[in-house]
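Enquirer: Pasting a predicted model and its sequence here:
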Amino acid sequence: MVACTYPWENISDPVMAETRACLQAIIMAKDIGFQDICIEGDALTIIRKLNSADEDRSCISNLIKEIKGRGYNFRSLSFKHVPKEANKVAHAMAKE
């Protein structure tokens, strides 16, 4: 398992921030060489979009497409919703 933080500027929308964090997790997992990954997040809307076969048409659609498109890099890739309370360490890192 891996955890990290990445500084971003000028992201005022929490949905965009969560989606970019998911993309960064995918990139990091590939760089490390992981083959079977499960990305966990507390943003249910994003997790639903990533697990949906439907084409996303929201303001984060480009990021959703990019994340899904990077799935070919892995033997298995899944997205799971977890409540914020279930991972206080991740929430603390995000606030940082």
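Expert: It's in.

Enquirer: C-alpha only now, for contacts and for neighbours.
Expert: Fine.

Enquirer: With the flanking residues excluded, which residue is spatially nearest to residue 91?
Expert: Leaving aside its sequence neighbours, residue 91 sits nearest to residue 84 (C-alpha to C-alpha, 6 or more residues apart in numbering; 6.8 Å).

Enquirer: Quick one: neighbours of the one you found, just the number.
Expert: By other C-alpha atoms under 10 Å, 13 other residues sit near residue 84.

Enquirer: Could you do residue 53 as well?
Expert: Residue 53 sits with 9 neighbouring residues when counted by other C-alpha under 10 Å.

Enquirer: what do you get for residue 29?
Expert: Residue 29, neighbours per other C-alpha under 10 Å, totals 20.

Enquirer: In contact with it, which residues?
Expert: Residue 29 sits next to residue 37 when contact means C-alpha atoms under 8 Å, 6 or more residues apart in numbering.

Enquirer: dropping in the other structure now:
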Amino acid sequence: MKTERSLHQAVTHLNIADPFTAEAYAGLQAIKLGIRLGVNKLTVLGDSKTVIKKCQSLFMDKSVIGAIITDTQSLKKGFQEIEFIFVPKEQNFYAHTIAKESLRSGESFYLEKEIPETVWRTVENLWPYRPD
């Protein structure tokens, strides 16, 4: 039996047209990471209500991101439990800081229960104490 883990992944991609598409692709990448790691339960957080609703839906999506959503929906079957949760961008600060650091360094990586020191330094400029 697999235990619950907190995972973060930063993947750099070229040729993504807009933030809306990037958010949809990030959800797909989260699911692929969960499959590779063999987790049974997955929670995907995102700050686009539209993308989260499309991922939750059981219907075929015909929008610009339809192919990404279709791939996401087809991979959901690989989990005993999967949920997609909207979180406002302000509450998703770490994810955005990690993404910016990945873009700056040009490196792709994933994290398990750790946040890189460069992200901590960026956060410390805004907050004097590390959050729990």
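Expert: Okay, I see it. All values reported here derive from a predicted model rather than from experimental measurement.

Enquirer: Work out the TM-score between the chains.
Expert: Comparison of the two superposed chains (TM-score structural alignment, normalised by the length of the first structure) gives a TM-score of 0.93, and 96 aligned residues with a C-alpha RMSD of 1.1 Å.

Enquirer: Tell me the spacing between the residue nearest to residue 91 of the first structure and residue 41 of the first structure.
Expert: 8 Å (C-alpha to C-alpha, to the nearest Å).

Enquirer: just residue 25 of the first structure next, same as before
Expert: Taking C-alpha to C-alpha, one finds residue 25 of the first structure at 11 Å from residue 41 of the first structure.

Enquirer: And the residue nearest to residue 91 of the first structure? What does it align with in the second structure?
Expert: Matched by TM-score structural alignment, residue 84 of the first structure corresponds to residue 89 in the second structure.

Enquirer: and if you look at residue 66 of the first structure?
Expert: In the second structure, residue 66 of the first structure lands on residue 71 (TM-score structural alignment).

Enquirer: what's the answer for residue 3 of the first structure, then?
Expert: Residue 3 of the first structure maps onto residue 8 in the second structure, by TM-score structural alignment.

Enquirer: Next, its match: secondary structure please.
Expert: strand (DSSP: H, G, I helix; E, B strand; the rest coil).

Enquirer: these two touch, right, it and residue 99?
Expert: No - the criterion here is C-alpha atoms under 8 Å, and residue 8 of the second structure misses it with residue 99 at 9.9 Å.

Enquirer: Could you tell me which residues within the one helix or strand residue 93 of the first structure maps to count as buried?
Expert: Here residue 93 of the first structure, judged by DSSP states H and E, is contained in helix 88-95. Applying a neighbour-count criterion of 16 or more other C-alpha atoms under 10 Å, one finds residue 90 buried in helix 88-95 of the first structure.

Enquirer: check contacts around the closest residue to residue 76 of the second structure other than its chain neighbours.
Expert: Nearest non-adjacent residue to residue 76 of the second structure, counting by C-alpha to C-alpha, 6+ apart: residue 82, 6.8 Å away. Residues near residue 82 of the second structure by C-alpha under 8 Å, 6+ apart: 41, 42, 43, 44, 76.

Enquirer: So which residues of the first structure form helices?
Expert: Under the criterion DSSP state H, helices of the first structure are mapped to 14-32, 44-51, 61-69, 88-95.
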